[in-house]
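Trainee: Return a 3D structure for these sequence lines:
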Amino acid sequence: MGWNRLYSLRSYIKSSLWLVPFLALLFYILAIRLVYLLEPWLGWTEQWPWGLAGSQRLLETIITMTLTFVVFTFGSLLVAIQIAGGQLTPRIIATTLLRDNAIRFTVGLFIFTLLFATGALARLESDVHQAVVGVAGILGFLSIAAFLYLIDYAARLLRPVSIVLRVSEEGRAVIEEVYPAMATDDEVDTSHDPRPSERPAKSILYRGRPAIIVAVNTKALFGLAEKTRSVVELVPRVGDFVASGEPLFRLYGANVPEESVLRTMIAFGPERTLEQDATFAFRILVDIAIKALSKAINDPTTAVLAIDQLQRLLCYVGKRSLVGEALMNQSGELRVICRTPDWEDFVKVTFSEIRLYGAENFQIARRLRAVLEYALQVLPEFRHAALETELDLLDRRLAELYYFPEDLALARVADSQGLGGGKGSGASTPTATT
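Mentor: Purely as a prediction, here's the structure:
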């Protein structure tokens, strides 16, 4: 199995709600036989003095209870997830909610308890196996506790502040993986085209259903290019849409890698994911913000929550080195070209749409200025040009929107709370976003 298929399989396992309950079914088959086998050594006969009728009622109660838990959990969570996706953004369903282990393992416990109690009841004859009934009773108690916990957990999970924080945490992890090195004061811009001057020896086109590039095995690509002494250029970058017939690779050199091997080093999917897509966390947070700013919803406070996490991510990525799209070997020879977002990409995706849809709101205008002023304080000098451009665009946008001088003066104040934080509250301490 190629790397791309293994990657797709791992991603599917991480986002599958049914897998843990199915494993609970397999574990039940082993567990109930093990309890019957160990019952003579457990010595629970006198500790659990249930009769035949009492044991039967207990097991029937556990079966009814856990079946209700399963139906209620799946039904209510599916509705709640759809509502949360509609109010915030559909991107959170696959990237965060379906990957939540607390939900999957709690449902797995319900399924295991249901099957265990059902199996124990089916084997209940004239003799009561006290150990089996006792284990079923403990599992029933744990299921009640897990159900109460799940209700509280789901209510907290679906809050906007919890969603944006989770997306921000995952985005920070992706930034660390894609840009492992910290920026230095002498970092230079390498936005020039890194491709070799000669014509490519071979171009490889994508063949298959239209899809999104979700991940690339850059280490394997580099090793393959080094082995063949060639240069491998990945034309699209992670997160790009590709259709059949579009260029996928350009190969340079006399001895180029085999096409079949190169194809196994790219994983495709129906939508963008957070694993290697450094700008997708920004995209999700911006989508949440601009949806909250729509006239139908009109919830600028939720947009401010998203901007809080955008500030954190922007200042974090601004301190990383963003110049690693051309991979060289130890001799300084170019081997792989794998394009990644640069600083201007992050700045534009953070501010452009929110400024367009939200500058007419005092909260958004003041919070955006606070982000820009804070970033200008904490980020290196070579990051300032793009931020100053956005600050100028914000001022020009506000001048067009606000006719009264008093409103314009109010909108031009930096406020880390959006509105109500007071004048000058945008000057946060540098540790606030680290």
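Trainee: make it CA atoms for all contacts and neighbour counts henceforth
Mentor: Fine.
Trainee: And the strands in the chain?
Mentor: 202-205, 211-216, 231-234, 241-242, 247-252, 266-269, 326-328, 334-338 (DSSP state E).
Trainee: Next, format those as a markdown table and append mean neighbour count and distance to Glu388.
Mentor: Below are those laid out as a markdown table (neighbours: other C-alpha atoms under 10 Å; distance: least, C-alpha to C-alpha, whole Å):
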| stretch | mean neighbour count | distance to Glu388 |
| --- | --- | --- |
| strand 202-205 | 16 | 40 |
| strand 211-216 | 22 | 32 |
| strand 231-234 | 26 | 33 |
| strand 241-242 | 20 | 31 |
| strand 247-252 | 21 | 36 |
| strand 266-269 | 21 | 37 |
| strand 326-328 | 18 | 28 |
| strand 334-338 | 23 | 29 |
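Trainee: Now tabulate these in TSV and tack on distance to Asp345.
Mentor: Putting the strands of the chain into TSV (distance: least, C-alpha to C-alpha, whole Å) gives the following:
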stretch	distance to Asp345
strand 202-205	26
strand 211-216	18
strand 231-234	19
strand 241-242	17
strand 247-252	22
strand 266-269	23
strand 326-328	17
strand 334-338	16
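Trainee: Of these, give the one that comes closest to Leu401.
Mentor: strand 241-242 (35.9 Å; C-alpha to C-alpha).
Trainee: run this one through as well so I can compare:
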Amino acid sequence: MLSPLREHLRDTFWFAPTAGLVCVFVLWLAAAGLDAEIVDYLRERRAYDEIGDLTAIAEDAKTIVTTVSSAMMTFIGVVFSISLVAVQMASGQLTPRVVRIFVRSRISKLTLTVFLSTFLFSLLVLTSYESETEPERVTAVPLVQSVVTLGLVGLSLLLFIAYVTTTLRLMQVGPVVDRITREALRVLVRQSAGGPDQVALPGATGRVVHRGQAGVLRDVDVARLVRVARRQRVVLRLIPRIGDYVVPGTPVLAVHGGRAPDVGALRSAVSVGVERTFHQDVGFGLRQLVDIALRAMSPAVNDPTTAVQCLDRIVQFLAAAAPRPLGAVLHRDRRGEVRLVQDVPDWDDLVDLGFAELRGCAVESPQVTRRMLAGIDDLLLLMEEGRREPLLRHRALLEQAVERTVAQPADRVFALEADRQGIG
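Mentor: Below is the predicted model:
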């Protein structure tokens, strides 16, 4: 499972540029050292003519470096101002939670990192130019530094093209819902990997309450909790689900089979933030797809085709979840003993999340009702008997809602005809 720290850093926009600026400073020191070694080597050979030639070339390159340093910050401001407008448009048309996709985008972080690095490197190169022009007294010629600057400029141009292409794709519904679905499926695979087995827990002997700030339970450090439980020879059970809102004093961990561990050892193992994340939240991807579909079906937007696209992905997610064990994830130590029990949404919860709200808004749009019925029918073909009930319930409720709402019998028949494309 991915480290929580790594996931938290991916949700920030400052770490990659900061690391890039540190690396570019190291790169400048290496390039400056190489330039000094070149001059020392030529001086040892008394090749003063070659030093003079290098000085002349470097002076010509100084004009380019100066232009790059003065223009790069303006270029960065223009590019990312346009990007902020694109993010605002996407969040307004789809859902505010898609902003997180832009924040986590690797190409966005890499582009900003290279742009800022190019600007900083060009400034550092300008400090390396000497006023001395006599070859015998020159100590360093920033030739390698100038070449590296030109390389960074070329890389910046290539990344700019890739960045604009990616940003334009993320303003479209299809790529956005595809990105959300792929992340949701990755979380589903990780969180349902514990197997279908169950464990009988001994009686609860204590509880650990939340002492930090109020917020959404984003994730827990599973490895740390398992280590603490193994040392104490107990089983820990996570009481709230990932994505629940917790306040100070809320019980977050139940201890079974022994004395409760020290609170200090568990404090940093529970991460609380202002919003949900994908890291361990099985239902968050489904939540975003439903939000996009609900906004698309609102009277202000009236875009049932987008809702149908979201239903396609909802059905895909539920089909992937159908054969998997749900309800609880068992985390074991190296000896195979259960040390942490984590509650996750079960099959009924996921089906309700995927269809309940959409079903209530879909009755006015035959395109959406036809696609929802087709999706439920497809899922029923994949289901074992024990998981058919919630699907049949939502199908019956949808039919009843259409019969109550649609006045004309012909329109009712049309709206209740299953169609995987909605309406052609």
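Trainee: Tell me which of the strands of the first structure lies nearest to Trp3 of the first structure.
Mentor: Of the strands of the first structure, nearest to Trp3 of the first structure by C-alpha to C-alpha is strand 266-269, at 7.8 Å.
Trainee: start and end residues in the second structure for that closest one, please.
Mentor: Mapping strand 266-269 of the first structure onto the second structure (TM-score structural alignment) gives residues 270-273.
Trainee: and if you look at stretch 341-358 of the first structure?
Mentor: So stretch 341-358 of the first structure sits over residues 345-362 in the second structure, by TM-score structural alignment.
Trainee: From the chain's centroid, how far away is the matching stretch?
Mentor: Averaging C-alpha positions (C-alpha atoms, centre = their mean, to the nearest Å) puts stretch 345-362 of the second structure 23 Å from its chain's average.
Trainee: Wait, Ser244 of the first structure touches Pro210, no?
Mentor: Yes - if you go by C-alpha atoms under 8 Å, Ser244 of the first structure and Pro210 touch, sitting 6.3 Å apart.
Trainee: need the contact list for Phe22 of the first structure.
Mentor: Contacts of Phe22 of the first structure were listed using C-alpha atoms under 8 Å, 6 or more residues apart in numbering, and they are Gly108.
Trainee: Next: Phe25 of the second structure.
Mentor: Phe121.
Trainee: what lines up against Arg209 of the first structure once you look at the second structure?
Mentor: Matched by TM-score structural alignment, Arg209 of the first structure corresponds to Gln213 in the second structure.
Trainee: Which residue, neighbours along the chain excluded, lies closest to its match?
Mentor: Pro248 (6.3 Å; C-alpha to C-alpha, 6 or more residues apart in numbering).
Trainee: Likewise for Gln309 of the second structure?
Mentor: Closest residue to Gln309 of the second structure apart from its sequence neighbours, by C-alpha to C-alpha, 6+ apart: Gly174 at 7.3 Å.
Trainee: What is the aligned counterpart of that neighbour in the first structure?
Mentor: Checking TM-score structural alignment: Gly174 of the second structure goes with Val161.
Trainee: count of residues packed around its match?
Mentor: A count of nearby residues for Val161 of the first structure, using other C-alpha atoms under 10 Å, gives 15.
Trainee: hang on, the earlier thing: next, count neighbours for the aligned residue in the first structure for the residue nearest to Gln213 of the second structure.
Mentor: Superposed on the first structure with TM-score structural alignment, Pro248 of the second structure falls opposite Ser244. For Ser244 of the first structure, the neighbour count with other C-alpha under 10 Å is 13.
Trainee: Quick check: the gap between Ser244 of the first structure and Arg207 of the first structure.
Mentor: 5 Å (C-alpha to C-alpha, to the nearest Å).
Trainee: got it, and Ser15 of the first structure?
Mentor: Taken as C-alpha to C-alpha, the span from Ser15 of the first structure to Arg207 of the first structure is 26 Å.
Trainee: Who has more neighbours out of these two?
Mentor: Between Ser15 of the first structure and Arg207, counted using other C-alpha under 10 Å, the more crowded position is Ser15 (19 against 14).
Trainee: Leaving out chain neighbours, which residue sits closest to that one?
Mentor: Per C-alpha to C-alpha, 6+ apart, closest to Ser15 of the first structure is Arg99, 4.6 Å.
Trainee: Could you check which residue of the second structure pairs with the one you found?
Mentor: When the second structure is aligned by TM-score structural alignment, Arg99 of the first structure is paired with Arg104.
Trainee: who's in contact with Thr113 of the second structure?
Mentor: Contacts of Thr113 of the second structure by C-alpha under 8 Å, 6+ apart are Ala16, Pro17, Thr18, Gly20, Leu21.
Trainee: swap the cut-off to 7 Å and go again
Mentor: Counting by C-alpha atoms under 7 Å, 6 or more residues apart in numbering, Thr113 of the second structure makes contact with Ala16, Pro17, Gly20.
Trainee: From the contact counts, what lies against the helix ranked longest in the second structure?
Mentor: Longest helix in the second structure, counting residues (DSSP state H): helix 48-93. On a contact count with 3 or more C-alpha pairs under 7 Å, 6 or more residues apart in numbering; DSSP states H and E, helix 48-93 of the second structure meets helix 106-126, helix 143-170.
Trainee: quick revisit: could you export the contacts of Thr113 of the second structure as a markdown table, including distance to Gly424 of the second structure and neighbour count?
Mentor: Formatted as a markdown table, the contacts of Thr113 of the second structure follow (distance: C-alpha to C-alpha, whole Å; neighbours: other C-alpha atoms under 10 Å):
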| residue | distance to Gly424 of the second structure | neighbour count |
| --- | --- | --- |
| Ala16 | 45 | 17 |
| Pro17 | 47 | 19 |
| Gly20 | 50 | 19 |
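Trainee: No more questions from me, cheers.
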